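Engineer: here is a sequence with its predicted model. Questions after.
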Amino acid sequence: MAPFGVILSAVLLASSKTAPQQQLLEVCLSPGCIADGAKETLSRLCAFAPPGVQVLPGKCASACGAGPVVMDIMTDDKKIVHKRVSGDVLLNLLLEGINNKDEKEGEEKNSSCAVPNEIIEGYEIIIQADDAMSKKDYEEAAALYRQGIDAALQIALDLHVGSTHSTSTAPPPGLEWLIRAHRLEAEARIKTHDAQTALEIATKAWELSNQTNRLCLEVMAQACQELKDAKGELNALRTLLVEMDPEENAPRDVLNRMRTLGFRLAKLEREAK
């Protein structure tokens, strides 16, 4: 079996062609599959999927005990159920779908592995950063997030920005994990009292998200508050609470947080008069 990174390289290179139709993969998130690691499979598929491959959370695939389960949704509404999708199986699934498209279009099957494996390296480093963050080792977390971002960001931008499946209103799905990593690095740097760097990183995350990620604005406002930059905090909160549409079906904790931020915004507006 080919090494994990080599398979990913083949996935990325094979996906560089423009495909007329997207491959749709749904990851079963039933309790049994979650216990088998489905959330990690979903996260990895979202991070590794090249342009032309859409990954979504799905419902029960009736393959309990064989998770993580991924359904390959065909254009004729047929479904292929893939069982125990993790590791090399996960990447082979992506590569198989891309090469099948090439064969249907009469193109030569692509098995080259010329593309470096920065994305997988960056992803694994960010997993380590998440672990450090959960242990409240904020200095280590910040350093690891930066290392992972630096490893993966440029190749991810080259792959996804300007692809035929990206839009001007939302970032390409393949960048979501890196936007999250930027935001969490900013949060870690606030904890280490480096609010200026945190603000710069959170602003970068906001830009990468095509100015759609609400959590980035929250971190920007928090960094500005630490810096005693009332104007910057006011602008961030106004964008979040006034200019952006309310989040649909937001959970109670998010609604409570927005309510608290609303009080903060009102206070800043009174002080600005």
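Structural biologist: Looks like it arrived, so ask away. Numbers count the residues shown, from 1 in each chain.
Engineer: drop to CA atoms for contacts and neighbour counts, all remaining ones
Structural biologist: Fine.
Engineer: okay, helices next: where are they in this protein?
Structural biologist: In the chain, the helices defined using DSSP state H lie at 4-14, 31-35, 38-48, 87-104, 118-134, 138-160, 176-191, 195-208, 214-226, 230-238, 252-272.
Engineer: what's the most buried one of those helices?
Structural biologist: Burial among those, expressed as mean neighbours by mean count of other CA atoms under 10 Å, is greatest for helix 176-191, which shows a mean of 24.
Engineer: quick one: distance of that helix to the chain centre.
Structural biologist: Centroid separation for helix 176-191 versus its chain: 12 Å, with CA atoms, centre = their mean, to the nearest Å.
Engineer: cool, and stretch 145-165?
Structural biologist: Stretch 145-165 sits 11 Å away from the centroid of its parent chain (CA atoms, centre = their mean).
Engineer: next: stretch 69-76.
Structural biologist: Taking the mean of its C-alpha atoms, stretch 69-76 sits 21 Å from the chain's own mean (CA atoms, centre = their mean).
Engineer: what about K135, neighbour count?
Structural biologist: Neighbourhood size, K135 [other CA atoms under 10 Å]: 11.
Engineer: from F263, how far off is it?
Structural biologist: 31 Å (CA to CA, to the nearest Å).
Engineer: returning to that earlier point: now the helices of the chain as a markdown table including distance to M74?
Structural biologist: Formatted as a markdown table, the helices of the chain follow (distance: least, CA to CA, whole Å):
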| stretch | distance to M74 |
| --- | --- |
| helix 4-14 | 19 |
| helix 31-35 | 22 |
| helix 38-48 | 17 |
| helix 87-104 | 10 |
| helix 118-134 | 27 |
| helix 138-160 | 23 |
| helix 176-191 | 25 |
| helix 195-208 | 31 |
| helix 214-226 | 33 |
| helix 230-238 | 43 |
| helix 252-272 | 36 |
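Engineer: can you tell me which of those is nearest to D72?
Structural biologist: Set against D72 and scored by CA to CA, these come closest in helix 87-104, at 8.7 Å.
Engineer: okay, the angle between that closest one and helix 4-14?
Structural biologist: Computed by axes from the mean of the first three to the mean of the last three CA atoms, to 10 degrees, the angle separating helix 87-104 from helix 4-14 equals 20 degrees.
Engineer: packing partners for helix 87-104?
Structural biologist: helix 4-14 (3 or more CA pairs under 8 Å, 6 or more residues apart in numbering; DSSP states H and E).
Engineer: so who does the residue nearest to L13 when sequence neighbours are not counted touch?
Structural biologist: Using CA to CA, 6 or more residues apart in numbering and skipping residues adjacent in sequence, the residue nearest L13 is V115, 6.1 Å away. By CA atoms under 8 Å, 6 or more residues apart in numbering, the residues touching V115 are S9, A10, L12, L13.
Engineer: put this beside the first:
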Amino acid sequence: MFLMKGISSVLLFVLGGRQHQDARYWGRLARQPSSTSTSTSTSTATKTMLYNSAGTTAVEEEASRTTIEICLSPGCVADGANEALLKLQALSATSVSTSTSISTAPPMQVVPGVCCSLCGNGPVAKETTTSNSGSGSNSGKSKSHRKLNTNQKLLDLLLLGEEANLDPNQRAILEGIDLCLEGDKALSKKNYPQALEKYAGGIERGMDAAIELLVGDDDDDNNNNNNNASLQWLLQALCNEASTKLQTKDVDGAIGSAEKALELSQSSYAAALEVLQIAHQTRGNNDHKELEVLEALFVLYEAEAEQQATATTTGSRAKRKKISPMEANRRRTLGFRLSRLQAAAPKD
């Protein structure tokens, strides 16, 4: 019942009324293909077919793909697994397209993973390389990496070389992430001025570089589904910045940060819609805008539920996401809010 005007409202929300849009970033992102949530398959094989002049298959080339799964068990999270995941996802998008020293390395995909039974050694990553032998059969090998608790260890995992020799864009992204993580620490201590300073600095340092690397890698079909994952650190920082601004009564600033996250995600990031809904409800003078946000949000919730059902059917462990009772109650409350706003909305 939450989707009575879902499709039309989503289109209105995406196309209209963004007071804080930055045309420079929108122009860049307009060239990107539509992105979806992070793919979480544990391994994939890519087959390259070469054709002769007669149009028949001449050669079948062996290809491989490497998937890195980051353990997100409570112990590894306490050891910094979430931070490692953000950095690896952001830098993995650059590992093939920007580093000439590793141009022959197989493409890498970084995804949330499950427990590797290496408690106390976090952050832990499981690296799986799957190749196609050319005869239709797949072969693969796996290995685990422990204590990925420094930037250099993460760079080594992605074959990016020494931190001192990083590409300028890669360096900007890494430094931007580190600043935003400092903002997270300040926010957890309710030091809102310091948190805002760190978020602003980190976003300014890394946003241009992150977007340029994604736009430069648009032609690689293997990366089309990973744009949100590569920008996860930036989307998260913008949403946390928006939440911090709400704490300091800067509602307009919060809306600006949340809308920027929504723009960068091509309207596919639920957290941006969630904080945007809070901001509009706090402002209290635009029920129509809040209604559009809520309808767009529940479209994403429905898509997430379908993905979870597919993951359960296919047995993909890493793709499953259990909704906590607190989260379920929060969504139920938002559903009641949506129903009330829909009932009060002028009828066409």
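Structural biologist: Yep, it's here. Predicted model, so just to flag it, every value in this text is computed and none were measured.
Engineer: the residue nearest to L13 of structure 1 pairs with which position in structure 2?
Structural biologist: Matched across to structure 2, V115 of structure 1 falls on P168, judged by TM-score structural alignment.
Engineer: gap between that match and G183 of structure 2?
Structural biologist: Distance of P168 of structure 2 to G183 of structure 2, computed by CA to CA: 23 Å.
Engineer: try T313 of structure 2
Structural biologist: Distance from T313 of structure 2 to G183 of structure 2, counting by CA to CA: 39 Å.
Engineer: and the contacts of V115 of structure 1 as TSV, adding distance to C33 of structure 1?
Structural biologist: What follows is the contacts of V115 of structure 1, written out as TSV (distance: CA to CA, whole Å):
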residue	distance to C33 of structure 1
S9	27
A10	28
L12	27
L13	30
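Engineer: out of the residues you listed, the closest to N92 of structure 1 would be?
Structural biologist: Taking those together and measuring to N92 of structure 1 by CA to CA, the closest member is A10, at 9.4 Å.
Engineer: what sits closest to the closest one if chain neighbours are left out?
Structural biologist: Leaving aside its sequence neighbours, A10 of structure 1 sits nearest to C113 (CA to CA, 6+ apart; 4.5 Å).
Engineer: next, count neighbours for the one you found.
Structural biologist: Using other CA under 10 Å, C113 of structure 1 has 17 other residues around it.
Engineer: to which residue of structure 2 is A186 of structure 1 aligned?
Structural biologist: Aligned counterpart of A186 of structure 1 in structure 2: A242 (TM-score structural alignment).
Engineer: do L42 of structure 1 as well
Structural biologist: Per TM-score structural alignment, L42 of structure 1 is aligned with L85.
Engineer: for L291 of structure 2, see how far away the closest residue to its match other than its chain neighbours is.
Structural biologist: Nearest non-adjacent residue to L85 of structure 2, counting by CA to CA, 6+ apart: I70, 6.4 Å away. I70 of structure 2 sits 37 Å away from L291 of structure 2 when distances are taken as CA to CA.
Engineer: please apply the same query to N191 of structure 2.
Structural biologist: Relative to L291 of structure 2, and taking CA to CA, N191 of structure 2 is found at 32 Å.
Engineer: one more: V59 of structure 2?
Structural biologist: The gap separating V59 of structure 2 from L291 of structure 2 is 55 Å, by CA to CA.
Engineer: also A209 of structure 2?
Structural biologist: On the measure of CA to CA, A209 of structure 2 and L291 of structure 2 end up 34 Å apart.
Engineer: still on that earlier bit, the match of A186 of structure 1 contacts I255, correct?
Structural biologist: Yes: if you go by CA atoms under 8 Å, A242 of structure 2 and I255 touch, sitting 6.8 Å apart.
Engineer: all strands of the stretch 1-150 of structure 2, in order?
Structural biologist: Secondary structure of the stretch 1-150 of structure 2 (DSSP state E, counting those that start in this stretch): strands at 48-51, 57-61, 63-71, 108-113, 125-132, 138-145.
Engineer: point out the most buried one among these.
Structural biologist: Comparing the strands of the stretch 1-150 of structure 2 by mean neighbour count (mean count of other CA under 10 Å), strand 108-113 ranks first with a mean of 26.
Engineer: elements contacting that one?
Structural biologist: The helices and strands touching strand 108-113 of structure 2, judged by 3+ CA pairs under 8 Å, 6+ apart, are strand 63-71, helix 81-92.
Engineer: export the ones you listed to TSV and tack on distance to S144 of structure 2?
Structural biologist: Formatted as TSV, these follow (distance: least, CA to CA, whole Å):
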stretch	distance to S144 of structure 2
strand 63-71	9
helix 81-92	14
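Engineer: that older thread, make a markdown table out of the strands of the stretch 1-150 of structure 2 and add distance to G161 of structure 2.
Structural biologist: Shown next, in a markdown table, are the strands of the stretch 1-150 of structure 2 (distance: least, CA to CA, whole Å):
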| stretch | distance to G161 of structure 2 |
| --- | --- |
| strand 48-51 | 28 |
| strand 57-61 | 28 |
| strand 63-71 | 17 |
| strand 108-113 | 15 |
| strand 125-132 | 18 |
| strand 138-145 | 17 |
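Engineer: closest to L297 of structure 2 out of these?
Structural biologist: By CA to CA (comparing all of the strands of the stretch 1-150 of structure 2), the closest turns out to be strand 108-113, at 22.8 Å.
Engineer: C64 of structure 1: which of the helices of structure 1 is closest?
Structural biologist: Closest of these to C64 of structure 1 is helix 31-35, at 6.3 Å (criterion: CA to CA).
Engineer: which strands and helices sit next to the closest one?
Structural biologist: On a contact count with 3+ CA pairs under 8 Å, 6+ apart, helix 31-35 of structure 1 meets no helix or strand.
Engineer: and that helix, how far out from the chain middle?
Structural biologist: Its chain's C-alpha centre and that of helix 31-35 of structure 1 lie 21 Å apart, by CA atoms, centre = their mean.
Engineer: ok, whatever residue of structure 2 lines up with M74 of structure 1 - contacts?
Structural biologist: Aligned counterpart of M74 of structure 1 in structure 2: T129 (TM-score structural alignment). Counting by CA under 8 Å, 6+ apart, T129 of structure 2 touches S43, S64, R65, T66, T67, G140, K141, S142.
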